[in-house]
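1. Sequence unavailable; structure follows:
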């Protein structure tokens, strides 16, 4: 891979997020190109490739990994396949952008580290929000003291999906609310507070048929007593909300996670006067595609050889928090987060 040509991406599977969001985003870029897509159904891969204008289609994932033109692999496979196919991509000499959650445990995520180091290839967990200007600005406001001392973050992320055939509702392959969307709340706390939580407690409600967590609420305690409180659900009305609360101000992030690439984003800020009939201050951000920003940032990092601030160690730490949340469910009490 050189700086004189576009990086070439290959996509493992025809998953909805790949076909409907990530590939169209990548195809807007002048810095990279989607060169191939693979599916275990060759006819489906061919049909998607033809529809999206992708040069090569494979009916086998290994065939894509053997393609010498592919520099970076995007892995949107079901959760239980993230680590196995990321390992195979690394061994094939490819960098990997892998959908969240990277693994089903911190221990599983850790198995990628040695191979990444030995092959010299990067792995990043695909939390696209960290590249969106609204989130970068929110963190800037917090770190700059614009809200006073930020002591609390409230997050909710919910949708309604009761399809038993959907991978999000299959326990044995990593389905459920915490793995699918609660992982965003965990990442948000670590991103905004810029440190790791010390202990957590969770309350989980599981679907009687699927066995997956359909409603999980949790408290994460960070150094200094700061807290993030979140609720994630797979069987509630679709909703998203983030509140960052300080001693002198508050920021609300409108559409924090699934911001449309063709609509402006907004941060709402106030000092408490809104409760008395005032209006919040509003910062707007022109339409951007956060999947495009994520891909270009990762591509540039792979080309330059720079150290990734959101590499494997970050993914392991995010999974360590999720491990502690599952432990809390089992013990019905507080759980310490393993620190590396």
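-> Great, that's in hand. As the structure is a prediction and not an experimental result, all values here were calculated from the model.

2. From now on I want contacts and neighbour counts done on CA atoms only, so please keep to that.
-> Noted.

3. List the contacts of residue 163.
-> Contacts for residue 163 (C-alpha atoms under 8 Å, 6 or more residues apart in numbering) come out as residue 169.

4. Now do the SS call for it.
-> coil (DSSP: H, G, I helix; E, B strand; the rest coil).

5. Any figure for the gap between it and residue 300?
-> 39 Å (C-alpha to C-alpha, to the nearest Å).

6. swap in residue 46?
-> With C-alpha to C-alpha as the criterion, residue 46 and residue 300 are 29 Å apart.

7. Those two: which has the busier surroundings?
-> residue 46 (21 against 15; other C-alpha atoms under 10 Å).

8. Ignoring the adjacent residues along the chain, who's closest to the more buried one?
-> Nearest residue to residue 46, sequence neighbours excluded (C-alpha to C-alpha, 6 or more residues apart in numbering): residue 57, at 5.2 Å.

9. Am I right that the one you found sits in a helix?
-> No - per three-state DSSP, residue 57 lies outside any helix segment and is strand.

10. and residue 126, what does it touch?
-> Applying C-alpha under 8 Å, 6+ apart, we find residue 126 in contact with 97, 98, 99, 100, 294.

11. Looks like the third one contacts residue 125 (just checking).
-> Yes - shown here, residue 99 and residue 125 form a contact pair, counting by C-alpha atoms under 8 Å, at 5.8 Å.

12. Could you give me the buried positions within stretch 140-151?
-> 141, 142, 143, 146, 147, 148, 149, 150, 151 (16 or more other C-alpha atoms under 10 Å).

13. adding another structure so you can compare the two:
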């Protein structure tokens, strides 16, 4: 197998705008099919992006012998169900974040995935595939900022459209599920550990009934993390990493442009340094890294257990907001 043949479940914006064009540039990935419950929409997107096959149902795509792996960018409440159906159809699965609506749902997916040891499945946290983030963890491991003590994250944008799926509670809407999950994933990635307890405060939109702003503290065995996520604030994203002997600043940490170099800023006892990275597309890298695991029959970059652990923190923060105090993880 030279390239993994990919099928895409739905014509979701993230798939059409970002993921498919990026994967089409990959070394190990080839997008060969796309499905929509609206056949005309599937055909239109297929024609636009040069995809060979268009299906008028997700089931038809899963039945295809010409598809090896499935990318699942469906709304959050459909992630688990269709990921399981894809596994049952013998397809590898790359599923958008958040992997599920709850820790329990995520565990159900993990349980099902273990029935298919020959198939790969991974949550699509694309930022982890960017060389800049790998460098951040390398710097921490090498002691460049001393002992890692705290991570501060912020991620926001403005969207109050009642028809948008991110604003529908029954579909898993809200800032914590959409972008706060990154702010949980990052410190777990950098500490290489799990928080022991969390506390969170949320603001609920009185009309949309979704959580539109969350601020939280995560307590780790060797430090802490704080973050704010919001879907009705000005657009902003940043991550700052602090150690006993230095700090790292990551501008545009989650959605850097793929057209120009990216940077990180390191400051420690020896001075200040700007580290630059050649332009790259993290969606292309994500697709290729997953496809390479399929081709080589090796472990995926991030196992499904990580996705379950991230959902556990999200659930704990919801519980904390409801109870008004710290909750153990």
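-> Looks like it arrived, so ask away. Because the structure is predicted, anything quoted here is derived from the model rather than measured.

14. and residue 245 of structure 2, how far is that from residue 143 of structure 2?
-> 9 Å.

15. swap that for residue 255 of structure 2, sorry
-> With distances taken as C-alpha to C-alpha, residue 255 of structure 2 is found 27 Å from residue 143 of structure 2.

16. buried stuff in stretch 58-68 of structure 1?
-> Counting neighbours by 16+ other C-alpha under 10 Å, one finds that the buried residues in stretch 58-68 of structure 1 are 58, 59, 60, 61, 64, 65.

17. And these, which is closest to residue 204 of structure 1?
-> Proximity of the buried residues of stretch 58-68 of structure 1 to residue 204 of structure 1 (C-alpha to C-alpha) peaks at residue 61, which lies at 35.6 Å.

18. Need the counterpart of the closest one in structure 2.
-> By TM-score structural alignment, residue 61 of structure 1 lines up with residue 58 in structure 2.

19. again with residue 112 of structure 1
-> Aligned partner of residue 112 of structure 1 by TM-score structural alignment: residue 109.

20. show me what contacts the residue nearest to its match when sequence neighbours are not counted?
-> Leaving aside its sequence neighbours, residue 109 of structure 2 sits nearest to residue 80 (C-alpha to C-alpha, 6+ apart; 6.1 Å). Listed by C-alpha under 8 Å, 6+ apart, the contact partners of residue 80 of structure 2 are 99, 100, 105, 106, 109.

21. next one: residue 244 of structure 2
-> 145, 146, 147, 148, 149.

22. from those, which single one is nearest residue 89 of structure 2?
-> Out of the contacts of residue 244 of structure 2, the member with the shortest distance to residue 89 of structure 2 (by C-alpha to C-alpha) is residue 148, at 43.5 Å.

23. Pull up the gap between the closest one and residue 194 of structure 2, please.
-> For residue 148 of structure 2 relative to residue 194 of structure 2 (C-alpha to C-alpha), the value is 14 Å.

24. And residue 299 of structure 2, by the same measure?
-> As judged by C-alpha to C-alpha, residue 299 of structure 2 and residue 194 of structure 2 stand 21 Å apart.

25. Among the two, which residue is more densely surrounded?
-> The neighbour comparison of residue 299 of structure 2 against residue 194 (other C-alpha under 10 Å) goes to residue 194, with 21 against 13.

26. Check the secondary structure at that one for me.
-> Residue 194 of structure 2, by the three-state scheme (three-state DSSP), is coil.

27. so it makes contact with residue 218?
-> No - Residue 194 of structure 2 sits out of contact with residue 218 when judged by C-alpha under 8 Å, with a separation of 9.1 Å.

28. got a list of what residue 106 of structure 1 touches?
-> In this structure, residue 106 of structure 1 makes contact with 316, 317, 318, 319, 320, 323, judged by C-alpha under 8 Å, 6+ apart.
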